[in-house]
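A.B. asks: After the sequence you'll find the predicted model.
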Amino acid sequence: MPAPTPLGRATGSVLRLVKEESYYHKELAHQETRISKLQEEIASGKPDLDSNAPYMLKQEQTALEETKAVFGPLRDKIAEAVQNLEEQIAITESDGVEGKEEELKTAREAVESGRKIAEQQE
């Protein structure tokens, strides 16, 4: 198996970061669900609720805030990786695309998905 090209590495980097961002969104939704459930249990005075429930709620809320804080720097990394990938696409095109059409197509798709995420504001 040949070593990955600079274009392949740059594409992989963008795709990995996009996947990572998706993972954090799933984690955020999961944390919000746990917090909502815990808040409801505390509000209803559930008899079998642990006496640590308020502390656990605070810990969950802290974890939620930490997860939210990841998005800004991650989007910056994605924007940087997209810029690098665009440079690699330009270099590859200037060298000739003979036999690299599929790799370029994948790279362009990665640029598009990376741009969408990098431009999001939350």
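C.D. replies: That came through fine. Numbers count the residues shown, from 1 in each chain.
A.B. asks: C-alpha from now on. contacts and neighbour counts both.
C.D. replies: Will do.
A.B. asks: Past the one helix or strand K68 maps to, which element shows up next along the chain?
C.D. replies: In the assignment (DSSP states H and E), K68 maps to helix 53-95. Per DSSP H and E, the first helix or strand lying C-terminal to helix 53-95 is helix 101-118.
A.B. asks: Taking helix 53-95 as reference, get the angle to that next one.
C.D. replies: Orientation check (axes from the mean of the first three to the mean of the last three Cα atoms, to 10 degrees): helix 101-118 against helix 53-95 gives 140 degrees.
A.B. asks: also this one, for the comparison:
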Amino acid sequence: MAPPTGLNIKTSSVIRLVKEEKSYHNELVLQTSLLTRLESGEEIEGYDIKQQKTVVEQTKEVIPQVRQKLKVAVEQLEYAIDAAPESESAESIEKAKSAVAEGKQVLKTAL
């Protein structure tokens, strides 16, 4: 099996970052929901609510960092597509273009 090319590595990176950003958004929804339930409960201690608020805030802080990494990875992948040698398979180039499109779509969504 041939080693992965630079294009394949950059494509995998973009795909991973797209999944990571989606995962953090899902986590934020889940943690915010849990915080709301904790705040509405009567028998919960203030410490538990404070800890959950910290979790929510930390999750919110990570999303812009992942978004910036995704932006850089998409730009690098676009450059790699343009600079890809003719020996690069059409399948790899199509997969890279698809990853760029998906990455740009995620970047367009509002935080």
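C.D. replies: On my side now, so go ahead. Predicted model, so just to flag it, every value in this text is computed and none were measured.
A.B. asks: sorry, back to before: the helix holding K68 of structure 1 - contacts with which helices or strands?
C.D. replies: Here helix 53-95 of structure 1 is seen to pack against helix 6-44, helix 101-118 when contacts are counted using 3 or more Cα pairs under 8 Å, 6 or more residues apart in numbering; DSSP states H and E.
A.B. asks: E87 of structure 1: which of the ones you listed is closest?
C.D. replies: Nearest to E87 of structure 1 among the helices and strands packed on helix 53-95 of structure 1 is helix 6-44 (8.9 Å), distances taken as Cα to Cα.
A.B. asks: Now do the buried residues in that closest one.
C.D. replies: Residues 7-8, 10-15, 17-18, 21, 24, 28, 31, 35, 38, 42 are the ones in helix 6-44 of structure 1 that count as buried (16 or more other Cα atoms under 10 Å).
A.B. asks: Go ahead and measure how far it is from the middle of the chain.
C.D. replies: Relative to its chain's centre, helix 6-44 of structure 1 lies at 7 Å (Cα atoms, centre = their mean, to the nearest Å).
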